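*Asks:* structure here, sequence nowhere to be found:
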């Protein structure tokens, strides 16, 4: 009688950090142990954890898991095959990730800022050492957008992608639209529910979305993440009245991250925008995320899911671990390049925002109703086409056709300087075509 085969060796993981992401990853690995093993082809075992709060981690850990306080010890630990970076930030995280790679260890991270700022260096080091960096959790958390761009859409030339990729901002905007709240009230609500940090600047200022867009664009169009090429605007200046006007015009207001290729140029921008009310992105509300991708073969595809949360982030982290475990059991390395391209491709150059053509929404508060004519004359002088204009007493709302950003900026400067203009609000319009 033939002896039963020995089980394949486990994939041994070291975890850096035991906060929201780290504790969630431990929880998912423990709760779904049997299912994960069946799908991965071998067990995935947490071998060692590094955290500043060692007593908290020890209380939560099963027997046999080593708890340390120095993350660099985990990065260089001889009993670890893959390092899960969940400490956040960029300086210490970069040092630990590069140290782990130098030791021949794979890395899985949810740290979008780390990869947006240091991705080129990290991916190059991983390639040279023959290891993999997994980062499904770094963009839109529970949405498998990394796998979609790197694998599901590999046959396509990507034309554009547009996404709602920050749950905090989307919750604030949903409250302003649905409940008519001011920005300050909506943000306070998000903070009271734990959806926003005490210092929410990275979220509401658009920085978090810019980090994610840099990674998305690299996977969609090739080349390294180009964070410095992203034009970024936040939502702090939005007013509830503009949500009402947008709705009357058939639009919703969202904070969008957009990458759009035109010839050999690539637009990279994060800003609040009006999107058609019937579009799928207009229906992404609350803390949810949604990303649309237009490929020349697949057409428009849509990806929707939770953009934050402990178990949601852990789901994506463990998905990367399963990919690694499958490769280890198969006797080789993961053969999907981190950003989706094995060979260099001609990179589109970053387009100047001034050369971008977009539609616009304007709300002009006038000192007297007759000044609306002067506003229209100024728009005409700068060749800004007007699709629709409505006036209610001293409020004049304009929807423009496509126009160069440079021309629109010049028109706005003239209008703001008019003696009959009290206030001016401008939002871009994204048609998602």
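*Replies:* In hand now; what should we look at? On a predicted model such as this, the values are computed, not experimentally measured, just so you know.
*Asks:* going forward, measure contacts between C-alpha atoms and count neighbours the same way
*Replies:* Noted.
*Asks:* next helix or strand past the helix or strand residue 101 falls within?
*Replies:* Secondary structure assignment for residue 101, by DSSP states H and E: helix 91-102. Using DSSP H and E, the helix or strand that follows helix 91-102 towards the C-terminus is strand 106-109.
*Asks:* just list what that following strand packs against, helices and strands only.
*Replies:* strand 82-85, helix 91-102, strand 133-134, helix 310-329 (3 or more C-alpha pairs under 8 Å, 6 or more residues apart in numbering; DSSP states H and E).
*Asks:* what does it contact?
*Replies:* Applying C-alpha atoms under 8 Å, 6 or more residues apart in numbering, the set of residues contacting strand 106-109 from outside is 81-86, 97, 100-101, 126, 131-138, 317, 320-321.
*Asks:* picking that back up, I'd like the helices and strands packed on strand 106-109 laid out as a markdown table, including mean neighbour count and distance to residue 67.
*Replies:* As requested, those are arranged in a markdown table below (neighbours: other C-alpha atoms under 10 Å; distance: least, C-alpha to C-alpha, whole Å):
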| stretch | mean neighbour count | distance to residue 67 |
| --- | --- | --- |
| strand 82-85 | 29 | 14 |
| helix 91-102 | 20 | 17 |
| strand 133-134 | 27 | 23 |
| helix 310-329 | 22 | 19 |
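*Asks:* ok, second structure coming up, stack it against the first:
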């Protein structure tokens, strides 16, 4: 019978010993990983203490042209490749959830360390994968699952492990940032900018995961789990996409001194009784134009961390693409391979805090509300009284002409999401409000 002490002891293969690599997938990222492994093989040997040896690449179609990749390295039997005795590390760059989960679990249970770039898999099954890695005393790395080349998983796991993180927020989806940035700089509408993003290759043929916020929600779940030592899944993340953002919203934001970004916001909350909880949310957000995240342009990503001792930190760079993602994957390969050669393991999953997930209605935020109202005396006072009845104070109210009616743009002070949402619902039913054109949350002040 294997004891806990025996499971945690890992002496390593020894300096000079090769580390066998199996790669599952040979798409945009997989190709770059293979290319860079070959191109910088001597450097990797020096960094690791032993050579990396590619043992095989699992693909769905062996007949498809694979460039200079030797045919004898190709297999359409991923499970057999994983089970080979000469494979030490398995790199998963397939995408999806169910099939990769089966393969990754099999690799971990077989004693192979795993590197994955699959944010959906990690966000959905982190607990199961981490338990399998712990049981087999192997590594599970996933730096590339969040913001590609931007190093944020490692810093949260290691560099900031001695600090108390209060919040992690950021732009973690390049497609939506490209669209919103282009709308802001050109005045174009959403549909036109989505079409351009697709033509340039920033958006997939089916952009749903990006524009509806699901991709960012998976990354938010990973960030919240790491930052707050609490298990958070994608299902725990409030998610709202950018499909309803109009050029009028962008223009109104600019006039008020803001820009609109799709943000992932992960916070540690403390209620009036001192009880702590976790909030993770993704939604379009107004931020002041002087905020560091406001200057993140095109398809770039940035993650903003606020910690008790370290203060405010920002990680910025390419958050998607073959080369940036391959860079993060190779960084994980080097780390896991070093452990195979020299012994030891990387920091594993930490969920000791086990904080509850806050109800979204209990999250404090602010609203920017654009509505059309009847243009008559007393309307402003009545609108203000609706907010006041819910205990919500108004920071600014701006009125513009809108034909026979008036356009009101209201910015609130901080209040609970449930109170703000209830007030908007009441306004939508009011006879003095012709329409509520948009409701966008505001952060960063």
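*Replies:* Noted; the coordinates are in hand. For clarity, every value in this text was computed on a predicted model and none was experimentally measured.
*Asks:* so where do the strands sit in the stretch 101-250 of structure 1?
*Replies:* 106-109, 133-134, 158-164, 231-232 (DSSP state E, counting those that start in this stretch).
*Asks:* list the helices and strands the last one packs on?
*Replies:* Same thing as strand 231-232 of structure 1. The contact analysis (3+ C-alpha pairs under 8 Å, 6+ apart) places strand 231-232 of structure 1 against strand 265-276.
*Asks:* the residue mapped onto residue 247 of structure 2 from structure 1 and residue 253 of structure 1: what is the separation?
*Replies:* In structure 1, the residue matched to residue 247 of structure 2 (TM-score structural alignment) is residue 240. Residue 240 of structure 1 is 10 Å from residue 253 of structure 1, where distance means C-alpha to C-alpha, to the nearest Å.
*Asks:* cool, and residue 349 of structure 1?
*Replies:* 29 Å.
*Asks:* cool, residue 127 of structure 1 as well?
*Replies:* 41 Å.
*Asks:* hmm, back to that, joint contacts of residue 240 and residue 253 of structure 1?
*Replies:* Counting by C-alpha under 8 Å, 6+ apart, the residues touching both residue 240 of structure 1 and residue 253 are residue 177.
*Asks:* neighbour count winner among those two?
*Replies:* residue 253 (28 against 17; other C-alpha atoms under 10 Å).
*Asks:* quick one: that one is in a strand?
*Replies:* Yes - using DSSP: H, G, I helix; E, B strand; the rest coil, the secondary structure at residue 253 of structure 1 is a strand.
*Asks:* counterpart of it over in structure 2?
*Replies:* Aligned partner of residue 253 of structure 1 by TM-score structural alignment: residue 260.
*Asks:* contacts only, for that match.
*Replies:* Contacts of residue 260 of structure 2 (C-alpha under 8 Å, 6+ apart): 180, 250, 253, 284, 285, 286, 287.
*Asks:* which one (most neighbours) among those residues?
*Replies:* Going by other C-alpha under 10 Å, residue 180 tops the contacts of residue 260 of structure 2 with 30 neighbours.
*Asks:* setting aside sequence neighbours, what's the nearest residue to residue 360 of structure 1?
*Replies:* Computed as C-alpha to C-alpha, 6 or more residues apart in numbering, the closest residue to residue 360 of structure 1 that is not its neighbour in sequence is residue 428, at 4.4 Å.
*Asks:* so residue 163 of structure 1 touches residue 254, yeah?
*Replies:* No - using C-alpha atoms under 8 Å, residue 163 of structure 1 makes no contact with residue 254, being 9.3 Å away.
*Asks:* just give the number of residues close to the residue nearest to residue 360 of structure 1.
*Replies:* Residue 428 of structure 1, neighbours per other C-alpha under 10 Å, totals 20.
*Asks:* report the angle between the helix or strand hosting it and strand 265-276.
*Replies:* Under the criterion of DSSP H and E, residue 428 of structure 1 resides in strand 421-429. Relative orientation of strand 421-429 of structure 1 versus strand 265-276 (axes from the mean of the first three to the mean of the last three C-alpha atoms, to 10 degrees): 110 degrees.
*Asks:* by contact count, what packs against strand 421-429 of structure 1?
*Replies:* Short answer (3+ C-alpha pairs under 8 Å, 6+ apart): strand 421-429 of structure 1 packs on strand 265-276, strand 357-366, helix 405-416.
*Asks:* run the angle between the shortest one and strand 265-276 for me.
*Replies:* In other words, strand 357-366 of structure 1. Using the same axes, to 10 degrees: strand 357-366 of structure 1 against strand 265-276 is 50 degrees.
*Asks:* and strand 357-366 of structure 1, which stretch of structure 2?
*Replies:* Going by TM-score structural alignment: strand 357-366 of structure 1 matches residues 364-373.
*Asks:* got the buried residues for that stretch?
*Replies:* Judged by neighbour count using 16 or more other C-alpha atoms under 10 Å, the buried positions of stretch 364-373 of structure 2 are 364, 365, 366, 367, 368, 369, 370, 371, 372, 373.
*Asks:* what of stretch 167-183 of structure 1?
*Replies:* Result for stretch 167-183 of structure 1 [16+ other C-alpha under 10 Å]: buried residues 167-177, 180-183.
*Asks:* name the nearest residue to the corresponding residue of structure 1 for residue 179 of structure 2, ignoring sequence neighbours.
*Replies:* Matched by TM-score structural alignment, residue 179 of structure 2 corresponds to residue 172 in structure 1. Nearest residue to residue 172 of structure 1 in three dimensions, chain neighbours excluded: residue 186, at 5.1 Å (C-alpha to C-alpha, 6+ apart).
*Asks:* what's the counterpart of that neighbour in structure 2?
*Replies:* So, by TM-score structural alignment, residue 186 of structure 1 is matched to residue 193.
*Asks:* separation between the alignment partner in structure 2 of residue 319 of structure 1 and residue 284 of structure 2?
*Replies:* Under the alignment (TM-score structural alignment), residue 319 of structure 1 pairs with residue 331 in structure 2. The gap separating residue 331 of structure 2 from residue 284 of structure 2 is 32 Å, by C-alpha to C-alpha.
*Asks:* just residue 140 of structure 2 next, same as before
*Replies:* Taking C-alpha to C-alpha, one finds residue 140 of structure 2 at 32 Å from residue 284 of structure 2.
*Asks:* check residue 67 of structure 2 too.
*Replies:* 41 Å.
*Asks:* repeat for residue 395 of structure 2
*Replies:* 20 Å.
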